[in-house]
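Novice: here you go, sequence then predicted model.
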Amino acid sequence: MIETAFLALGLVLIVEGLAYALAPSLVEQLLEALRALPETQRRNLGLLALVLGVLMVWIAKTLGG
């Protein structure tokens, strides 16, 4: 189980790092757009991302055996 957590965290850091390395101005625009959203919409967006992430990890574990 811990290896899955490390794998997931590593993949998140790779994606985050790529975004900041390849398109830092786009990240700034995204943060400004997020600031413009009401707190409830940001919370719902975060919960949706959480659910999708858990679902993707579960599917990956299921397919991987």
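Specialist: Yes, it's here.

Novice: going by C-alpha atoms from here, please, whenever you check contacts or count neighbours.
Specialist: Fine.

Novice: can you show me the strands along this protein?
Specialist: Remark: no strands are assigned in the chain by DSSP state E.

Novice: all helices for this structure, in order.
Specialist: Taking DSSP state H as the criterion, the chain carries its helices at 2-22, 24-36, 39-64.

Novice: turn these into CSV, columns for mean neighbour count.
Specialist: Formatted as CSV, the helices of the chain follow (neighbours: other Cα atoms under 10 Å):
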stretch, mean neighbour count
helix 2-22, 12
helix 24-36, 12
helix 39-64, 12
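
Novice: second one coming, line it up with the first:
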Amino acid sequence: MDDLLTALALVLVIEGSLYALFPGAMRRVIVEALAVPVGHMRLVGLAAAVAGVGAVWMLRAL
């Protein structure tokens, strides 16, 4: 559970830093994301989740 909370905290640090350092670019990213079809976004999100699980699995196996 500690690892999950640490990972979520790091997500907040990274995402918060991006919004603080590049607010205009992040706004453009959001606008562009709204134009992406839902099915495509779902597929990319699923692929990212699978890649993340694979990366965690490989790191834990070392």
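Specialist: Noted; the coordinates are in hand. Values in this document were obtained by computation on a predicted structure and should not be read as measured data.

Novice: contacting residues for the spatially most central residue of structure 2?
Specialist: The centroid of structure 2 falls nearest to residue 11 when counting by Cα atoms, centre = their mean (7.3 Å). If you count contacts by Cα atoms under 8 Å, 6 or more residues apart in numbering, residue 11 of structure 2 has none.

Novice: same question, residue 51 of structure 2
Specialist: Residues counted as contacts of residue 51 of structure 2 (Cα under 8 Å, 6+ apart): none.

Novice: where does the aligned partner of it in structure 1 sit relative to residue 30 of structure 1, distance-wise?
Specialist: In structure 1, residue 51 of structure 2 lines up with residue 52, judged by TM-score structural alignment. Look at residue 52 of structure 1 and residue 30 of structure 1: by Cα to Cα, to the nearest Å, they are 20 Å apart.

Novice: can you check residue 10 of structure 1 too?
Specialist: Noted for residue 10 of structure 1: a distance of 22 Å to residue 30 of structure 1, by Cα to Cα.
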